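Trainee: can you look at this prediction? I've put the sequence above it.
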Amino acid sequence: MEKELIKIFDYARNELGVADREEVHKQGYWHEVFHCWFLSKDNNDNNLILQLRSERKKENPRLYDITAAGHLLANETVQDGVREVSEELGINVTFEELQPLGIIDYCSIQGSYIDNEIANVFLYQCHVPIEEFILQKEEVAGIVQVDFNYFRELWTGSKDEIRVVGYEIKQDGSKELINKLVGRNQFVPHPDGYYKTIIQKIAEKIN
């Protein structure tokens, strides 16, 4: 299997060359990723749409995460990152439909896995019901919605648990409904600063 090559950078975002994905995370090279958060409206309520990562994922399986995200390959631009939406969720979104939330640098270390990301972050105002998403089973096990204000309260410490509602795709292809309380430990451990920055930037778009 051909290895994915990714552009690598120093902390000042000076390009150093390319490396394969395994080496990027072994050595802790800075690299570019694409993050797309979905927001939907239900009457006057704003809901974030989150993915449940597949149990097949090497890192952070079965944790809730950004709606769609992935590495930018060495030959890709930020605009090419929108492919992650169609690949993971099965819906077509153009780059022009996305609202930029900025570039966020952050570091996450889990054992020998070092994730130094230059995250190009976007918001998509979604009008497609989550039941119509076609999930990439190798990447995404399920989709849930959460009230944006509750999500904010979770990451500012006002709440310890929030309710997520959606579904999970089982091995036989059937959908199992999700309606439960989850805590911070059931989300991918991005640094708290990342979540707080995202929440602030999304709140600015809502207001």
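Mentor: Good, I have the coordinates.
Trainee: make it CA atoms for all contacts and neighbour counts henceforth
Mentor: Will do.
Trainee: what's the closest non-adjacent residue to F38?
Mentor: With sequence-adjacent residues excluded and distances taken as CA to CA, 6 or more residues apart in numbering, F38 is closest to Y124, at 4.9 Å.
Trainee: ok, now which ones touch the residue nearest the centre of the chain?
Mentor: Geometric centre of the chain, nearest residue: I66, 2.2 Å, by CA atoms, centre = their mean. Counting by CA atoms under 8 Å, 6 or more residues apart in numbering, I66 touches H35, C36, W37, L50, Q51.
Trainee: what's the neighbour count on K205?
Mentor: 11 (other CA atoms under 10 Å).
Trainee: structure two is appended below for comparative analysis:
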Amino acid sequence: MAKEQAFFKNGLMAEGIAIDRDEFDESGYYQGTVHVWLHRKSESTTEVLLQKRAATKPVRPGEFDISAAGHIDEGESPIETAVRETCEELGLVVAPDELELAFVIRKTDLKKRIATVYLYEVDDSFTATFTDGEVESILWTPIDEFKAMTVDPARHLLAEHGNGYYAVLIERLERV
């Protein structure tokens, strides 16, 4: 049986639904996902943390991607998922009220998803620890370089997110 995750239909969360991955695309539902983008201020710019996905990951192996992300489990809120995934993938314990809601977007690049996107500011003392095997390494990227990477993601091994995702993200990051 498939692991129960939070699914959305017509913008409303549908609870208690388990759909096999092979049948998901035809289901009419959207998977609930969370993205957490870590950033830090330096003297002259904002830097964005990219995770390099482990080569063993079935989706986007070896690509640079969101600082921390994952599916919303059944019975879990987006903010609870953000806290869990940030700890699992980067070893960073965050309090829910420290996460800043950036935006919510409907995505159709790989599968149908509704992504709740958060920002979280860290300082220079932050050190990532990789315990779940999903992340190979991290890369701090100045926002201007990150912006340039998003113009041609494939050239920079940056995961594509479609739907103007990066434009909205960069606009939010430039305001922090």
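Mentor: Structure received. Computed from a predicted model, the values in this text were never measured in an experiment.
Trainee: TM-score for this pair?
Mentor: With the length set by TM-score structural alignment, normalised by the length of structure 2, the two chains reach a TM-score of 0.87; 173 aligned residues with a CA RMSD of 2.3 Å.
Trainee: can you give me the strands for structure 2?
Mentor: In structure 2, strands defined by DSSP state E lie at 7-9, 12-14, 30-41, 46-53, 64-65, 68-71, 100-107, 113-121, 135-142, listed in chain order.
Trainee: and the shortest one, what does it pack onto?
Mentor: What that stands for is strand 64-65 of structure 2. Applying 3 or more CA pairs under 8 Å, 6 or more residues apart in numbering; DSSP states H and E, one finds that strand 64-65 of structure 2 contacts strand 46-53.
Trainee: any idea how far the strand it packs on is from the chain center?
Mentor: The chain centre lies 11 Å from the centre of strand 46-53 of structure 2; the measure is CA atoms, centre = their mean, to the nearest Å.
Trainee: what lies in contact with that strand?
Mentor: Applying CA under 8 Å, 6+ apart, the contact partners of strand 46-53 of structure 2 are 37-41, 60-68, 134-143, 146, 173-174.
Trainee: in PyMOL, how would I select just the buried ones from those residues?
Mentor: PyMOL command restricting the contacts of strand 46-53 of structure 2 to the buried ones, with burial defined by 16 or more other CA atoms under 10 Å:
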select buried, resi 37+38+39+40+60+61+62+63+64+65+66+67+68+134+135+136+137+138+140+141+142+143+146+173
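Trainee: list the buried residues in stretch 20-31 of structure 2.
Mentor: Buried residues in stretch 20-31 of structure 2, counting neighbours by 16+ other CA under 10 Å, are found at Y29, Y30, Q31.
Trainee: and of the strands of structure 2, who's closest to V168 of structure 2?
Mentor: Closest to V168 of structure 2 of the strands of structure 2, according to CA to CA: strand 100-107, at 8.2 Å.
Trainee: now the closest one on structure 1. Mean distance?
Mentor: Aligned to structure 1 and superposed, strand 100-107 of structure 2 gives a mean residue distance of 1.0 Å (mean CA distance after the TM-score superposition for structure 1).
Trainee: from the contact counts, what lies against that strand?
Mentor: Using 3+ CA pairs under 8 Å, 6+ apart, strand 100-107 of structure 2 is in contact with strand 113-121, helix 165-173.
Trainee: out of those, deepest packed?
Mentor: Burial of those is given as mean neighbour count (mean count of other CA atoms under 10 Å); strand 113-121 ranks first at a mean of 21.
Trainee: residue range in structure 1 corresponding to it, please.
Mentor: Mapped onto structure 1 using TM-score structural alignment, strand 113-121 of structure 2 covers residues 117-125.
Trainee: contacts for the matching stretch, please.
Mentor: Residues outside stretch 117-125 of structure 1 that contact it (CA under 8 Å, 6+ apart): 30-40, 78, 97-107, 202.
Trainee: and if we set it to 7 Å?
Mentor: With CA atoms under 7 Å, 6 or more residues apart in numbering as the test, stretch 117-125 of structure 1 has contacts from 30-40, 97-107.
Trainee: now do the strand or helix carrying Y167 of structure 1: distance to the chain's middle.
Mentor: Here Y167 of structure 1 sits within strand 161-169, counting by DSSP states H and E. Put simply, strand 161-169 of structure 1 sits 16 Å off its chain's centre (CA atoms, centre = their mean).
Trainee: what's next to it, contact-wise?
Mentor: Outside strand 161-169 of structure 1, the residues that touch it by CA under 7 Å, 6+ apart are 141-146, 150, 154, 175-183.
Trainee: if you set the cut-off to 6 Å instead, what comes out?
Mentor: With CA atoms under 6 Å, 6 or more residues apart in numbering as the test, strand 161-169 of structure 1 has contacts from 141-146, 175-183.
Trainee: of those residues, which pair is most distant in space?
Mentor: The two members of the contacts of strand 161-169 of structure 1 with the most space between them (CA to CA) are K175 and G183, at 22.9 Å.
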